[in-house]
Each structure stands twice: as C-alpha cells, then as structure tokens.
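Asker: based on what follows, work out the 3D shape:
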Amino acid sequence: MGVKRTVDPEKDFAPPTFTIKELRDSVPKHCFQRDTLRSFSYVVYDLCGIAMLAFGAWHIQMLPMYLRAPAWILYWICQGVVCTGIWVIAHECGHGAFSANRTINNVTGWVLHSALLVPYYSWRHSHSQHHKNTNNMNRDEVFVPRTKSFRGLQGKPSTPAWIEDSVFEDSPLYNLAMVLGQSLFGWPLYLYRNASGPKYARGASHFNPNSVLFRPEQFWSIVISDIGLALTASALIAAGIAFSPAAVLFYYGIPYLMVNFWLVTITYLQHTDAGVPHYNDDEWSFVRGALCTVDRSYGWILNVCLHHIQDTHVAHHLFSQMPHYHAMEATKHLKKKLGKYYNYDGTNFLVSLYQNRKYCEFVEDTGSILFYRNTSMPISPVN
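Answerer: Got it, this is the predicted structure:
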C-alpha cells in the first residue's frame, strides 16, 4: 500500500509560461542540424542487428530440444526491440528529422514503415496533428482521456489518480489482462479504427483515403501508404508459401507483436501520468501541451536500442525536427531551463504501465485544466 507521489500535482498548479523561442535559445544550435549520412548509419546499424538475429534464429533447430523454446523467446524479444528501433527512425523521417531533403525523408520513411506494416503517410498526417495539439482535450489525436460521463461513472467516487492503493489490489488479473491487450493490439486497433483517438474521429481508419482524419488533397498519399502495406503483405504471403506460415509467424509475426508492445508502451507512458494535465481550449497552448510529455528511462540497453525516443520525448515534442542523436544533449539544457516543468519518472516502466492503466481512468467533464482521476477508494488516504 502507498502513494506514488508525496506532493499533490494538482495543488497550486500553474501552467508554464515559457515561449518556444526561450526554450530553443537554451539549446545549442548544432543540436538542430540534420546529417543524412549519420542518420543512414543508424538504419544500417539496425538492419545489421535484424539480420544477425534472424541468422541466429535460423540455427535454433540445431540446439538441444530443451533450449529451443527459450532461444525463440529470446529472439522474439530482441528482434522486437531492434525492429522498434527501425520504427523510430521511420517516425523521424515523418517529422523531417532524418534529413534536410524531403524526398529522402519520405522515401526512407515509406520503405521502413511499410516493412513494419505501418501506413507511412497516413500515420504521418495524424501524428503531425498530435504534435500540434498535444494534450488538448478537443484536438489531440491519440490517448485523449475519456471523461467521467463518457465512462458512465456519474455518481461514482472521483479520486485523484496520484492517490494509490496497493498495486496488487482491485482485480490485478483484470488490469494485467487490459495492459497486455492494450500493449499487443492497441497499435493495429488505433490504425484500423482510431482507438484512443478524439471524438470527431472515433472509428476512422488510417487505411481509408476518404477518412475524416485526412484532407482531400492527401488522398493519393494515403493510397501510396496502402500500396506499401500491400507489398509487404504480399512478401509475407510469398514467404509463407516458400517456407511455411509457421516460419513467417516465428521470424516476423511474433516480433511484430513485440514491436506493437513497445510502440504502445512508449507512447502511452509518454502521455499518460497522474501528474500531467490535459487542457481545454481556453488554457491550452503549444508549449503547454508539449511540456505535458514525460521522459522515462528504460535502462541503458533499451534506451540505446530504441534511439532514446523514450527518455528524450520532451525535447522531441518541443522540436520534432531535431535528430534523435542530438536529443540527449538538448535534454540536458532543457532540464535546466524548465526546472519543475520538466517531467521525468524513474519508476520501472512495467510498474508505471500497470499503475497508469489502473489509476488514470478518466478526467472530469468540466474544467480548463484536467488531471486524471479514478473511482478507486484509496486504502491509505493521504493527509
């Protein structure tokens, strides 16, 4: 039993007043420079890792029977991490942070994202709106909190999400199942029907060129995204015929689910926390929204393999065209400038994933600055 924070994050909260120019001036100018060759070196690095892991998996059948299952599990975990690194690079292409050349960004991003069954242009368009409207209750594109009335919880207790009971209380198996379901299948559900998206676009598909998510002039770019997915699906079908469906599942399918896990875990924890507010239009601004992101360390190995997308996300939301290889340096300077407005959580990310899924249940229906709440009655109330 216990409390995640000893200070009420809602008490006397004052939104930040920094301007984007003030924050930009606090970061060395070279951090904004994009080096195409250096960016490609990370692509080569990740592709070599993927090839080496696949080569190792090809020899698993040579191991003693009792070692094969652990070896496959190790391969799935490691390949999922490395492929998520490729996803991060493709995501960087969508922001124009990979290269100063727009064509290089788009071609590279389309190839890499298509290989991971991600519709490059479709997601780039909606993700751009997320960056422009982060933590705006009416215009953000992903992980938009549901209100208490939407959840149908009128008349229920409304406990601040930062007050916790034991992490193992209140149907832990149910909460664990919800975490796993969200982590493994939340990403394709978001692409297919905009799960966790805003009211105006619920049910909209990233695969539909006529979706409300897109403008009419974006029609053909969405089609090009779908063509990329079709090519990858065709290659997987051909591989299944040439080798076996089981081979495709083991070498690609399960690592793909692991990529889904990392994507949802990273993005969910970057934007969901008991101490981070959401704003209605009257209090929202770009800088306020961007500073509602949370940096989290996943340990040195994962931080490096995931290209620091999870522990430099505040810098990324402020300056999305900044290459990832400058983000660590930029973060050091931003931390000094931001002070108490820099959000960092050093809790183990798996614990945070469970806690946030359990406690960050809804926000109130009214108000300009909204913090997550839940219906749990705390075992140990805070004095």
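Asker: contacts and neighbour counts: CA atoms only from here.
Answerer: Fine.
Asker: which SS class is residue 346?
Answerer: coil (DSSP: H, G, I helix; E, B strand; the rest coil).
Asker: close enough to count as contact, it and residue 310?
Answerer: No: here residue 346 does not reach residue 310: they are 11.7 Å apart, not a contact under Cα atoms under 8 Å.
Asker: so if I had to pick from the two, which one is more boxed in?
Answerer: Neighbour totals were compared for residue 346 and residue 310, and residue 310 leads with 21 against 12 (other Cα atoms under 10 Å).
Asker: one more to line up against the first:
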Amino acid sequence: MAFTSANSLLQLKYSSHQKPILNLRRNIALHHHSPGNPSILFRKGFTHQSQRQFLPTSKFRVIRAVAIPLEPAPVESAEYRKELAERYGFNQIGEPLPETVTLKDVITSLPKKVFEIDDVKAWKTVLISATSYALGLLMISKAPWYLLPLAWAWTGTAVTGFFVIGHDCAHKSFSTNKLVEDIVGTLAFLPLIYPYEPWRFKHDKHHAKTNMLKEDTAWQPVWKDEFESNPLLRKAIINGYGPLRCWMSIAHWLVVHFDLTKFRPNEINRAKISLACVFAFIAIGWPSIIYKTGIMGWIKFWLMPWLGYHFWMSTFTMVHHTAPHIPFKYSEEWNAAQAQLNGTVHCAYPQWIEILCHDINVHIPHHISPKIPSYNLRAAHKSLQENWGKYLNEASWNWRLMKTILTVCHVYDKEQNYVSFDEVAPEESGSIKFLKKVMPDYA
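Answerer: Predicted structure coming up:
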C-alpha cells in the first residue's frame, strides 16, 4: 500500500535504539611477568602510568588476564530486542537477516499453493465487501445521530475492503483473467475516487524500492534540510507527521495521482482512462447523492466513510514499514531481502477489521511476493513463521505502537534512523509533546 512523504506538503525520533556506549573509566596498569602470561595490575585511584615504578608492589593485587568474549551488538541481543519490543509496542522485533540471504531464498521457501489464484475465493472477497458496505449504508440511514460514528467506522472499514480488492487486481493476483482484473480494480477504486492505473504505477515502485531513501513511495522519514527550509512548511510537517498522520494519505492521493507529469510516456494513456472514470463518478455520483439526500446526506453517506477509509489507508501503511528500529537505506547499501522481510511489520488487528479488509495487514508475505493473493496471505505467513520466524517484526495494534510512530518516527538520521520533532525543534513541536502526554501508553 503506497503512501506519502513530506513532499506532499511541499506541493499543496524519539530516536531509535542508540547503541549503548560502555564507558569504562578504570585506572589500570599492565605488567607482563613473562611473555605470553600477562597480568593486570589494578589499584583504585591509580591514575598516572609513570608513577607505577615508584609504588611498592605490596599495594597492588595481581589479577590474571582472562579472555572475555565481547557482548553482541544490541540489535543482535535477544534481551535488547525484547526490551525494544516492549518499549515500542511490538510483540517481537526480529533479529537482523544475514546479508547472505536473498529474496529468492525466502520466496522459494514458500509453498507453491500460496501463489495459486482461486477465482471463487477472489469473488468471495467482492461479496464480503459489497455486503458489508451495503450494510454500512443501511446503518447510516437508520442510526440516530449518536450512533453515526459507529456506522461510519463500519462503513469506512468496509469500503477499505474495496481498496484491497483493487490492490490485488493491481498486483495481478485477483483473477486469471487480466482484463477482468483491470475492470474490477477500476470499479473497486471508484467509491474512493482513486484513479486505479496511476495508483498502480506508483505502488509498484513501493514494492521495488521498499524502505529505500528517496525512492520508496510509501512513508519516508522527513529530511532535516526540508524540515528547516521554511517555518510555515515546518509547522505543516510537524502536524502532518504528528496528530494528522492518520489522514496524511489524503495529501498523497491529491498530489500524486492526478498529475500526469509524474508518469512515464507509456503510462499516460492508461492514467487518462482511470482519471476519466474517477471524474465521471464525481460528476454523476456526487450530484445523485446530493439530489437524493442533500448536502448533509453527501457528508453522511460518502464523505465520512471516505475519511474512515483514509484513516485505515494511512494507519495500515505507516504501521507496515515505520518503527524506530527499521532503517531506511540509500540504494547502494539497500538489500531487498532485509527490506522486505526485516523492514515490513505484521500487525494483527481486531478480527472484524481483518475480515472486512481481507487480511491486508498480514503484510510480510505480501512484500516477499505481491503475487500472493490476499486470501492466501495467512498460509504464507505461517510458512514464514516456520522458516524465518526469528527475523520477523510482529505486533498487535495498540496505543503504544501508535504513540511510538506518531511521536518518534520523524526526521531521518543515519545513525539513529529517526529523531523526533521535539528534539529537532522543541519550541515548535507543541502538538508532539501534547500527543506524548495524552496518548495512552499501554500495549
């Protein structure tokens, strides 16, 4: 699922784990009694090496040197990863994937059946989404005003299922008939007024360049020079990556997908067809809704569920790839297997959300191979757990996880991955400090 960077705002950390520095301020003197048999002479308060020869040896205690294995780096330490998981709201933080492992190694470990397209299962997802969306519209029409938020939450989640169906079509994992996929994908995106082909072109790049600095079209850290370039922009970025982050996909939708100059010449014609479909839906659908229900009806039946969809679009995407311990790398040091297996997060949501959104949050296998249909993602994830389980990042959706992302994962830093806005610009980051105070901290 593709997303936005601060570049969208141009056009309209709590740091990650720092490697602890062991500061050994011990005053020692070395004395070799014989070759190959070193000893350490230790005396509390002994600070000047040259004084050693004037001190009586009776004041020293002779300790034989022992070879002590170095502690593993924090990222390799199971205890430290457990501590980070607790701090960030994860169930598990995976250990680093060895450089020798390739993406092909991971793909070939998956059972072949998870790649199989089943038209019956595919159309079952359409039935689930159509039924749940219709039920949501009925709930909106019947609910008293105080229950409307619940009806909007259901309907917004249900229409997110349409997006997931179009998402499968874009990856050619919905149907064995490719023309059917393009038609279904276009229609599924229409209630969201999302142009199918422009989104597909950009989303393919997200999969090819996951967690690659400047190249990934999903969530990117904010660049410091960009952040400091303009006070007005800086305030917009702080709010956009802070309290408004769960709706930032709206900026991405508006800025990226309707600008034909952002596409290659061979993509233009297909992009134009998608845009024509979207504008036709707006020209026919919106007036029809307003004619039948009035402006308030348009807000109730379309706008509020649409905002609910964008809540999930933004939330799902940032949770999939954003955490203080997950690095973004330049192309020359980027590793596909590490980015897709180590850089993607599996997050479990309440069951009704998983059903309505067709398991899109079983996201690690989707990044191992986008050709896996959504209805096979759970089987693929089970295989990954069996073969690569210790490398996986896994969480259950919780307040601490969201608080970490909203208040920590901000400005890019090569050593720490992220630096939070309130560290970089404390006087202007009142909204971030407010989130830290008011958001619950339980996982």
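Asker: related to what we said a few turns ago, find residues that contact each of residue 346 and residue 310 of the first structure.
Answerer: Shared contacts of residue 346 of the first structure and residue 310 (Cα atoms under 8 Å, 6 or more residues apart in numbering): 296, 297.
Asker: residues contacting the one helix or strand residue 255 of the first structure maps to, please?
Answerer: Element membership for residue 255 of the first structure, per DSSP states H and E: helix 254-271. Under the contact criterion Cα under 8 Å, 6+ apart, helix 254-271 of the first structure has outside partners 76-77, 79-81, 83-84, 116, 135, 143, 182-188, 292-296, 310, 313, 349, 352-353, 356.
Asker: so where do the strands sit in the stretch 151-300 of the first structure?
Answerer: Ranges of strands in the stretch 151-300 of the first structure, per DSSP state E, counting those that start in this stretch, are 159-160, 278-279.
Asker: so which of those comes closest to residue 92 of the first structure?
Answerer: strand 278-279 (25.2 Å; Cα to Cα).
Asker: longest helix of the second structure?
Answerer: helix 268-298 (DSSP state H).
Asker: now do that helix and helix 304-321, the angle between them.
Answerer: 130 degrees (axes from the mean of the first three to the mean of the last three Cα atoms, to 10 degrees).
Asker: give the buried residues for helix 268-298 of the second structure.
Answerer: 271, 272, 274, 275, 277, 278, 281, 285, 289, 297, 298 (16 or more other Cα atoms under 10 Å).
Asker: closest one to residue 145 of the second structure out of those, please.
Answerer: residue 297 (12.7 Å).
Asker: so what does the closest one match up with in the first structure?
Answerer: By TM-score structural alignment, residue 297 of the second structure lines up with residue 247 in the first structure.
Asker: now the aligned residue in the second structure for residue 332 of the first structure: which helix or strand?
Answerer: By TM-score structural alignment, residue 332 of the first structure lines up with residue 382 in the second structure. For residue 382 of the second structure, the host element (DSSP H and E) is helix 377-388.
Asker: ok, residues contacting that helix?
Answerer: 109, 110, 111, 114, 359, 360, 362, 363, 364, 365, 366, 392.
Asker: what's the last one aligned with over in the first structure?
Answerer: So the one you mean is residue 392 of the second structure. Mapped onto the first structure by TM-score structural alignment, residue 392 of the second structure lines up with residue 342.
Asker: can you pull up the most central residue in the second structure?
Answerer: residue 321 (2.3 Å; Cα atoms, centre = their mean).
Asker: from residue 116 of the second structure, how far off is that one?
Answerer: Remark: distance between residue 321 of the second structure and residue 116 of the second structure (Cα to Cα, to the nearest Å) = 26 Å.
Asker: do the same with residue 198 of the second structure
Answerer: Taken as Cα to Cα, the span from residue 198 of the second structure to residue 116 of the second structure is 26 Å.
Asker: ok, longest helix in the first structure?
Answerer: helix 65-95.
Asker: flag every buried residue along that helix.
Answerer: 68, 71-72, 75-76, 78-95.
Asker: if we can go back for a sec, trace the residue nearest to the centre of the second structure over to the first structure, please.
Answerer: Using TM-score structural alignment, residue 321 of the second structure sits opposite residue 271 in the first structure.
Asker: now the helices for the first structure?
Answerer: Using DSSP H, helices in the first structure cover 20-25, 36-58, 65-95, 102-115, 120-132, 172-193, 219-242, 245-248, 254-271, 286-290, 300-305, 313-318, 324-338, 349-359.
Asker: any chance of a markdown table for those, columns distance to residue 8 of the first structure?
Answerer: Shown next, in a markdown table, are those (distance: least, Cα to Cα, whole Å):
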| stretch | distance to residue 8 of the first structure |
| --- | --- |
| helix 20-25 | 27 |
| helix 36-58 | 41 |
| helix 65-95 | 34 |
| helix 102-115 | 41 |
| helix 120-132 | 27 |
| helix 172-193 | 24 |
| helix 219-242 | 44 |
| helix 245-248 | 49 |
| helix 254-271 | 19 |
| helix 286-290 | 19 |
| helix 300-305 | 30 |
| helix 313-318 | 22 |
| helix 324-338 | 19 |
| helix 349-359 | 15 |
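Asker: number of residues surrounding the corresponding residue of the second structure for residue 21 of the first structure?
Answerer: Residue 21 of the first structure maps onto residue 104 in the second structure, with residues paired by TM-score structural alignment. Per other Cα under 10 Å, the neighbour tally for residue 104 of the second structure reads 12.
Asker: repeat that for residue 20 of the second structure.
Answerer: 8.
Asker: thinking again about what came up before, can you add distance to residue 87 of the second structure and give the buried residues of helix 268-298 of the second structure back as JSON lines?
Answerer: Converted to JSON lines, the buried residues of helix 268-298 of the second structure look like this (distance: Cα to Cα, whole Å):
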{"residue": "271", "distance to residue 87 of the second structure": "44"}
{"residue": "272", "distance to residue 87 of the second structure": "47"}
{"residue": "274", "distance to residue 87 of the second structure": "44"}
{"residue": "275", "distance to residue 87 of the second structure": "44"}
{"residue": "277", "distance to residue 87 of the second structure": "46"}
{"residue": "278", "distance to residue 87 of the second structure": "43"}
{"residue": "281", "distance to residue 87 of the second structure": "46"}
{"residue": "285", "distance to residue 87 of the second structure": "47"}
{"residue": "289", "distance to residue 87 of the second structure": "47"}
{"residue": "297", "distance to residue 87 of the second structure": "44"}
{"residue": "298", "distance to residue 87 of the second structure": "43"}
